[in-house]
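K.L.:
what follows is a protein structure lacking sequence information:
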């Protein structure tokens, strides 16, 4: 038996400095964070749940983004790639699809030795804490390394230490529930296989699920609009295919075309949906508040209230395009300061409030707005926006540039945040309208 050393220990700054920054997620923002840390000579480890980079984007890779290439490439990443002989895709003003973003940019970035050698795939983060202390303990907290518990694809559980944690894990895999209350509708578990995630590949891999069927798309945002236009095209080739668009508000302002929108592909999407509704190819049902789902003859019956009356709507399949929310379950032992409404960092929330801001009117922000009471912990990218649907990749790139500068002790660069975004018209006028992602 070994005698325990009970001498009180205090983590030294030397040990903290020797530990890597832990980046959660190998999507565009996580990889951009890595690129900025490479330029500053700061060690890091990237933990990615998928077996390849950008596993979430690959799920909706058939979908076209709204931003052209000039807004999609992180400046630090571009410098590293061009130094290695990479040439950026031609920017003709056209927005690429998700799979193009991965194949033509992110795969190349992750293949750089100084980044690829530090990515651990098949690794799910299940908890973040401080070594030897829960969230209630304060003494020496800022000088104590982070502890990140993870589970590998073979089921093994491990822990690693870090000087800081940058959570860039995104929100795509945690959709908002269908019910207007923000809860899962009663009976949701009974029809789980018939309720599909946002942005299915309607014209490709998922075609068989929709051909000849009646699909109800729920949601008032651009994720819904992308699916609706795909279903309308499918209906032209597949007899019996019907499309219903269900929203909880009287109108779908988010997807309406705007003459002020400098993102041309997004403006065109809104116009297409308007025309499809006007022509009757899409049936719009507004003011429908879902409360219950049940199996009905092998399909789904959606029950709820509409203008004060009990109503129901039957479908063969339902697409949940009600937007996304952050998964905060792994952060129970981290001291967070989140806005009560949108679940974004409290200092950031007023800058991204979808009741007031579009994607293009969000102010530049960096480490200062993203700070939490837990020193060295940051939510970045889509996850930093909580439930707000107004995120642009360019915004996330500036976030991680500022954070990398702060970690390097370069306060001048960390505080001088700058960002030029396209004007995008109105993204949202009602936080409760249940829309999908606004500005991919």
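P.N.:
Arrived safely. Given the structure is predicted, the values throughout are model-derived calculations rather than measurements.

K.L.:
please make it C-alpha for all contacts and neighbour counts, starting now.
P.N.:
Fine.

K.L.:
so how far does stretch 274-290 reach from one end to the other?
P.N.:
For stretch 274-290, the first-to-last residue distance is 23 Å (C-alpha to C-alpha, to the nearest Å).

K.L.:
how about the strands in the stretch 201-350 of the chain?
P.N.:
For the stretch 201-350 of the chain, applying DSSP state E, counting those that start in this stretch gives strands covering 214-218, 242-246, 283-285, 288-296, 299-306, 309-315, 317-320.

K.L.:
okay if I get these as JSON lines plus mean neighbour count and distance to residue 272?
P.N.:
Listed next are those as JSON lines, based on neighbours: other C-alpha atoms under 10 Å; distance: least, C-alpha to C-alpha, whole Å:
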{"stretch": "strand 214-218", "mean neighbour count": "25", "distance to residue 272": "16"}
{"stretch": "strand 242-246", "mean neighbour count": "22", "distance to residue 272": "14"}
{"stretch": "strand 283-285", "mean neighbour count": "17", "distance to residue 272": "14"}
{"stretch": "strand 288-296", "mean neighbour count": "21", "distance to residue 272": "23"}
{"stretch": "strand 299-306", "mean neighbour count": "20", "distance to residue 272": "26"}
{"stretch": "strand 309-315", "mean neighbour count": "15", "distance to residue 272": "23"}
{"stretch": "strand 317-320", "mean neighbour count": "24", "distance to residue 272": "19"}
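
K.L.:
this is the comparison structure:
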């Protein structure tokens, strides 16, 4: 390969919010982007949770470089103080942005592998001088190899939800019960989805914002459909921070959601079972029974919603030399800054190209994928990431290192990794910590009192 790599495009994987923002920043820097999207349209993953409202207002989810591209088209910026749904975000921002980018975005193009031209991951000789080769499969099944000077992977983690097993592996019986398990927040405005949960007993597994949303939605359904009830399963205990920051949360919409989830429990529409790590999904007639590592068995349920986070799909990057943290699967320099054992969204230190670099020069994981298994990502963090990377690729190192971003504090500690530590429980009782010791607990008006019934 003798052509100078500077004449080649920068391939961006994914036409979601961060991928399209990356393209806008590259254009602003005079670089040529080529965005490859597996879906049929912009924001394909966001469309799948279009019924869910964002925590961040419009002012925080529109990228500045993207806005500059949109402005000449007559695009009208939404009210900065309003909170969009996922569908709003796509229709009023991502779709128009993709239209402006035109043929710089290719849809129905799935990236199946990235490497160096003529070099697998073992070969040292001449490696850095070779451009990247990007293998893709088009919607019609045809394959193609593209060449790039750099690759920005903004493909996210949406396609790789974590299993419900407490050890990070699928629980026994989880795959066999796949038709009764969902890994997404249900859209209860969809008649078919509503019928699936109305009048049924549902287990919701998870302790984050997605679980809060599901609890709130199912509580609303229970008010209209008798017999609808939720068992909320947490791997850790109930503490003052379990429901988020509440009124103290600097992301008010997130705080309000936590309060709605708490109300679902307090009003008896949901029971909470804590310190429960699922080992097995068994059967009782037509219903499912969850069994914990400690042998506890919960009362049978009809459906399960597993909202236990996501993880990055690194399979198509296997021929590259990535430097990833062994726990989070995030870039090694970024991992300590986003570790959920220590950090929440608002305590993440602003970061850019330095923290996102790998031993393989020219490959960057950005957006949700850069966080690996950490759940604390915010859109404006991703916008700052791609601004810094575009500056570095354009040779403006000073701008690349000048990372400026102020994130809203959460009002609560992230603390997900501390729930096994006795010290954490003691700190929580004294008001200085964030996590309680695991216990079995049922709360809420009318909650059953028997040890196994939820």
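P.N.:
Okay, I see it. Just so you know, these numbers come straight off a predicted model, no measurement behind them.

K.L.:
now what about the TM-score between them?
P.N.:
The TM-score (TM-score structural alignment, normalised by the length of structure 1) is 0.92; 418 aligned residues with a C-alpha RMSD of 1.6 Å.

K.L.:
related to what we said a few turns ago, so which of the strands of the stretch 201-350 of structure 1 gets nearest residue 97 of structure 1?
P.N.:
Nearest to residue 97 of structure 1 among these is strand 317-320; the distance by C-alpha to C-alpha comes to 20.5 Å.

K.L.:
so that closest one matches what in structure 2?
P.N.:
Mapped onto structure 2 using TM-score structural alignment, strand 317-320 of structure 1 spans residues 303-306.

K.L.:
okay, buried residues for stretch 40-51 of structure 2 please.
P.N.:
Using 16 or more other C-alpha atoms under 10 Å as the test for burial, stretch 40-51 of structure 2 gives 41, 42, 43, 44, 45, 46, 47, 49, 50, 51.

K.L.:
which part of structure 1 matches that stretch?
P.N.:
Counting by TM-score structural alignment, stretch 40-51 of structure 2 corresponds to 51-62 in structure 1.

K.L.:
got it, and stretch 112-119 of structure 2?
P.N.:
Per the alignment by TM-score structural alignment, stretch 112-119 of structure 2 matches residues 126-133 in structure 1.

K.L.:
ok, back up a step: reformat the buried residues of stretch 40-51 of structure 2 as JSON lines; add secondary structure and distance to residue 289 of structure 2.
P.N.:
Output for the buried residues of stretch 40-51 of structure 2, formatted as JSON lines (DSSP: H, G, I helix; E, B strand; the rest coil; distance: C-alpha to C-alpha, whole Å):
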{"residue": "41", "secondary structure": "coil", "distance to residue 289 of structure 2": "39"}
{"residue": "42", "secondary structure": "coil", "distance to residue 289 of structure 2": "39"}
{"residue": "43", "secondary structure": "coil", "distance to residue 289 of structure 2": "36"}
{"residue": "44", "secondary structure": "helix", "distance to residue 289 of structure 2": "34"}
{"residue": "45", "secondary structure": "helix", "distance to residue 289 of structure 2": "31"}
{"residue": "46", "secondary structure": "helix", "distance to residue 289 of structure 2": "32"}
{"residue": "47", "secondary structure": "helix", "distance to residue 289 of structure 2": "32"}
{"residue": "49", "secondary structure": "coil", "distance to residue 289 of structure 2": "28"}
{"residue": "50", "secondary structure": "coil", "distance to residue 289 of structure 2": "31"}
{"residue": "51", "secondary structure": "coil", "distance to residue 289 of structure 2": "29"}
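
K.L.:
counterpart of residue 167 of structure 2 in structure 1?
P.N.:
Using TM-score structural alignment, residue 167 of structure 2 sits opposite residue 181 in structure 1.

K.L.:
surely that match is within a helix?
P.N.:
No: looking at residue 181 of structure 1 with DSSP: H, G, I helix; E, B strand; the rest coil, it is coil, so not inside a helix.
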